[in-house]
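Asks: from the sequence below, what's the structure:
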Amino acid sequence: MIMEHNVPLQPYNSFGIVARALTLIRVASEADLAALRTDAQWAGAPRFVLGGGSNIVLTGDVKPLVLKVEIKGRRLVEETERAWIVEAGAGENWHETVQWTVEQGFPGLENLALIPGTVGGAPVQNIGAYGIELQDRFDSLDAIDLDTGSAFTLDAAQCAFGYRDSVFKHTASGPNGFGLAGRALITRVRFRLPKPWKAVVGYFDLERRMEESGNFTPTSRDIFDWICAIRRAKLPDWRVLGNAGSFFKNPTVSPEQCADIIARDPKIVHYPMPDGSIKLAAGWLIDACGWKGKTVGNAGVYEKQALVLVNRGGRDNPVTGGEVMTLAKAIQTSVYERFGIRLEPEPVVV
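Replies: Below you'll find the predicted structure:
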């Protein structure tokens, strides 16, 4: 167990916000957590689990004990007639894990390529892109109860996946009476990659790639490469321009609400959902309110995608968490005043 004090967190959050962890422990194995429980000084201390730092906004130094998850390893657990079961350590880089599965001949995660973060953070957020959500490829995960030290395993139903949501984002006092926020640390995640594999290419950008290339039977590697190219063209590289990816969730409304908005704004981007609701493109709403390219202090709205807030100050004069949240709240107010819709942030505010 490696323990460090007064640790700069700027390298460990994709926004590049300057903050410090008063105490940080690098968790490379389950044994590190067991050792932590035997240390009387830290056994009952408040904790904050840190993965890739790609979905957080730090508004100050982190006083709780920071548990930085660095558990590694990838393997094929099982192969059946219907699926490959693949496991990865929670500290593995997500994109590199997707690339590894494609290269190993285990297709199914390619639509989720180039999403920043770690494997352990993926089920917390139920990440999704280009027609696939993590829950569509999820088998099970292992975790440690930080209160008791007990190991446990959850399947998809027990994770209570929703749109950018899971049991790991709610406390036990939440509306469902059960939650694992602040209580569980994910150690390993397993994916069920179905056989036979079928390409998911229902999004306009992918359909256009097929048209342009003349390739109407793409392999998983083709889709992986297309997704990487599409995302690089649309979204900033957080290592160059700090950001936390999509900052707001796409809101859902009733058909009646959507019809009312269309009557006022016929060009609004919207998608019918299987449950009868209508999903609206948050980026379009923000752009319609004139925010694309605007800044507040060193926090800005990316000029190519209004859904992404960025660090205009770089690493030398970085944005603060306060500036990010001031900009986010101004955008929320603007969208609500025009459309009557409350945008919900995706990142965790610390």
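Asks: drop to CA atoms for contacts and neighbour counts, all remaining ones
Replies: OK.
Asks: ok, and the closest non-adjacent residue to Tyr271?
Replies: Nearest residue to Tyr271, sequence neighbours excluded (C-alpha to C-alpha, 6 or more residues apart in numbering): Lys279, at 5.1 Å.
Asks: let's compare: structure for the following, please.
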Amino acid sequence: MPAAPTLLHHVSLRSYNTFGIDAQARLFAAFASVEELQALLRLPEVQQTEKLVLGGGSNLLFTRDFDGVVLKNEIRGLDLLPGEDDRTALLRAGAGESWHGVVEYALGQGLSGLENLSLIPGTVGAAPLQNIGAYGVELKDAFDHLEAVEISSGQLRAFSHEECGFGYRESVFKGPLKNQYIVTGVVLRLRREHRPNVSYGAIRTTLEEMGISADEPTPQQVSQAVISIRRSKLPDPAQIGNAGSFFKNPEVSQHKFEELKARFPDLPGYPVPGGVKVPAGWLIEQCGWKGHRAGPGGNYGVHAHQALVLVNHGGATGAEVRALAEEIMASVREKFGIELHPEVNIL
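Replies: Predicted structure coming up:
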């Protein structure tokens, strides 16, 4: 039976979250295998306290110190598994792998299905928890199954696509099974044949600006276009503290959308089952928040190029950022009658 990794006391989490918030963990340990995780979960100090699993820390806002144990997932590994036919392949990725690293690996193997999800920050283990998505593609579109350890028993089990209960930025792990399992590996079903998805956002026009035909781009070219778009819109967390899109894009009924469209003719919308998805960034920008700065010296606020992104220019507290988010939500509610919900996990 392997020994548990060392438990550290009173560890700053500033370098473990992309917002750069200087919260502190009472206890902290990193694990690099299922066996190390199981050994940690057997420790009385771990069993008896609140647990937080950290990957890349790119979807978190700390508003306080964490009076429990932070478990840093560093399980690595990329393995190609045979698919059931010659048109697909299975890629198994350790939960601690960088998500974008997995996308690059898949492209290097001539596999498609992940290119629209290029440059999304964070690790593989977090991807299924919130069913990450971008530019018309979601993780569930390429998902086969995952492996996870049950916190209470230490048992490893598999979850099928259906068992994960995927929805828009949702899964069973954010609902009925929240805080009950730790993802250790994800298996993706990828295509050897390419069917480019360039209909969403600015992918088509970006490809054309790059001198590439938008009718039959390669997976690598679609990835390059997505990377170009993301870099033009979203700040690099290494330069400005942020967690990417702070809010989910709300969905409204067709009737509500038509009602709003009559009042705001420029309101964009994308049909989804049961209604219309409205870009949260557009709503926030219409309320005048884009580029807003607050706090001493304007040390936090809303990104100048993308109103969906809240930023820490340096020295902000998580409580300040949360208060700003609540102000934004209230203004959108008042102007449009639409309730915004954070995509970021607030602790």
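Asks: can you pull the TM-score for these?
Replies: Aligned and superposed, the two chains score 0.94 in TM-score terms (TM-score structural alignment, normalised by the length of structure 2); 337 aligned residues with a C-alpha RMSD of 1.2 Å.
Asks: so what corresponds to the residue nearest to Tyr271 of structure 1 in structure 2?
Replies: Using TM-score structural alignment, the equivalent of Lys279 of structure 1 in structure 2 is Lys277.
Asks: neighbours of the residue nearest to Tyr271 of structure 1, how many?
Replies: Residues within reach of Lys279 of structure 1, counting by other C-alpha atoms under 10 Å, total 19.
Asks: can you map out the strands along the stretch 251-350 of structure 1?
Replies: Residue ranges of the strands in the stretch 251-350 of structure 1, as given by DSSP state E, counting those that start in this stretch, are 252-253, 270-272, 278-280, 295-296, 299-301, 308-311, 348-349.
Asks: so can I have JSON lines of these showing distance to Ala129 of structure 1?
Replies: Output for those, formatted as JSON lines (distance: least, C-alpha to C-alpha, whole Å):
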{"stretch": "strand 252-253", "distance to Ala129 of structure 1": "17"}
{"stretch": "strand 270-272", "distance to Ala129 of structure 1": "14"}
{"stretch": "strand 278-280", "distance to Ala129 of structure 1": "14"}
{"stretch": "strand 295-296", "distance to Ala129 of structure 1": "27"}
{"stretch": "strand 299-301", "distance to Ala129 of structure 1": "21"}
{"stretch": "strand 308-311", "distance to Ala129 of structure 1": "15"}
{"stretch": "strand 348-349", "distance to Ala129 of structure 1": "19"}
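Asks: quick one: closest of those strands to Arg74 of structure 1.
Replies: Nearest to Arg74 of structure 1 among those is strand 348-349 (27.2 Å), distances taken as C-alpha to C-alpha.
Asks: from Ser150 of structure 1, how far out is the counterpart of Leu40 of structure 2 in structure 1?
Replies: Alignment note: Leu40 of structure 2 maps to Leu36 in structure 1; criterion TM-score structural alignment. Remark: distance between Leu36 of structure 1 and Ser150 of structure 1 (C-alpha to C-alpha, to the nearest Å) = 13 Å.
Asks: more neighbours, the two?
Replies: Neighbour tally, Leu36 of structure 1 and Ser150, criterion other C-alpha under 10 Å: the higher count belongs to Leu36, 19 against 11.
Asks: can you tell me the element that one falls in?
Replies: In this structure, Leu36 of structure 1 sits in helix 30-38 according to DSSP states H and E.
Asks: would you check the span in structure 1 matched by stretch 165-172 of structure 2?
Replies: Stretch 165-172 of structure 2 corresponds to residues 160-167 of structure 1 when matched by TM-score structural alignment.
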